[in-house]
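Participant: Have a look at this fold, sequence not included:
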């Protein structure tokens, strides 16, 4: 049997991508909670993300190091300007992927679930193609084909 050869740094890239994915998910969740209820606490994030408060505390500490959030013990979590930009970009990417999946006929619940994972792994060129395809399908379905 032939061994599969991977570039030496491929696992490092996967770990880095996973860390970025986690950061994007958490800042997007913080943003959503802030918009919905005005403040975000560790318990709120734990409930939304389905993890323990210990996990949230660890991730928030890392996000603070990356200057994406600010908080103090027993105080609400706030997004920095950098965190707000990342949350907005994550939301934009999610929206495009979701629209694309719906445009190709993926059922709403499946599209929502799948978009959560895909949004983190799609390059900008692919994302732009997805956006154009979804836009074209929406124009066609509204009777404004061009």
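Facilitator: That came through fine. All of these numbers come straight from a predicted model, not from anything done at the bench.

Participant: From now on I want contacts and neighbour counts done on CA atoms only, so please keep to that.
Facilitator: OK.

Participant: Helices of this protein, start to end?
Facilitator: With DSSP state H as the criterion, the chain has helices at 10-37, 42-49, 53-65, 81-103, 108-118, 124-141.

Participant: another one to put next to it:
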């Protein structure tokens, strides 16, 4: 997974743009579509703010925005959104593994997913897989969790 999503019109997306793409992906997966109100509710923003970002993402060819209908991800937008979701999911899994409470793990992963290098994400993923596949590592992690209490 590349740490820096690329699009035809920009070198680097902002954290905010990445958050929108990930939210559109998640809302679409849940409801089958993503309307302005759904994304606004999910991000706790006003619909006019969401429409403004939809227009920017449409200009970058990451979404197709239709006024009053909502937004759909383009292939490029879906690729970026899936990449961000992958990073988020890996980080949440890791943070939960080290006994970070769920709500904090979600919030911290949202911040970290934008900044960590792809190589770091890959090593974290390998660590999580290793702990899950090795009895001794799992036992040590359990001891760590108890230690944290």
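Facilitator: Perfect, thanks for sending it. The structure displayed is predicted, hence computed values, not measured ones.

Participant: Spatially central residue in structure 2, please.
Facilitator: residue 85 (3.4 Å; C-alpha atoms, centre = their mean).

Participant: In JSON lines, list the helices of structure 1 along with distance to residue 72 of structure 1.
Facilitator: As requested, the helices of structure 1 are arranged in JSON lines below (distance: least, C-alpha to C-alpha, whole Å):
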{"stretch": "helix 10-37", "distance to residue 72 of structure 1": "15"}
{"stretch": "helix 42-49", "distance to residue 72 of structure 1": "11"}
{"stretch": "helix 53-65", "distance to residue 72 of structure 1": "10"}
{"stretch": "helix 81-103", "distance to residue 72 of structure 1": "16"}
{"stretch": "helix 108-118", "distance to residue 72 of structure 1": "29"}
{"stretch": "helix 124-141", "distance to residue 72 of structure 1": "35"}
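
Participant: Identify whichever of those helices lies nearest to residue 75 of structure 1.
Facilitator: Minimum separation from residue 75 of structure 1 across these (C-alpha to C-alpha) falls at helix 42-49, 9.0 Å.

Participant: which part of structure 2 lines up with the closest one?
Facilitator: Alignment of helix 42-49 of structure 1 against structure 2: residues 36-43, by TM-score structural alignment.

Participant: buried set for the matching stretch?
Facilitator: Neighbour-count burial for stretch 36-43 of structure 2, with 16 or more other C-alpha atoms under 10 Å as criterion, is recorded at 36, 37, 38, 39, 40.

Participant: With adjacent residues omitted, what lies nearest to the first one?
Facilitator: For residue 36 of structure 2, the nearest residue in space outside its immediate sequence neighbours is residue 70; the separation is 5.3 Å by C-alpha to C-alpha, 6 or more residues apart in numbering.

Participant: what's near enough to touch the counterpart of the one you found in structure 1?
Facilitator: Alignment note (TM-score structural alignment): residue 70 of structure 2 maps to residue 76 of structure 1. In this structure, residue 76 of structure 1 makes contact with 39, 40, 41, 42, judged by C-alpha atoms under 8 Å, 6 or more residues apart in numbering.

Participant: What subset of those residues is buried?
Facilitator: 39, 40, 41, 42.

Participant: before we move on, the earlier item: contacting residues around the residue mapped onto the residue nearest to the centre of structure 2 from structure 1?
Facilitator: Matched by TM-score structural alignment, residue 85 of structure 2 corresponds to residue 91 in structure 1. Residue 91 of structure 1 sits next to residue 28 when contact means C-alpha under 8 Å, 6+ apart.
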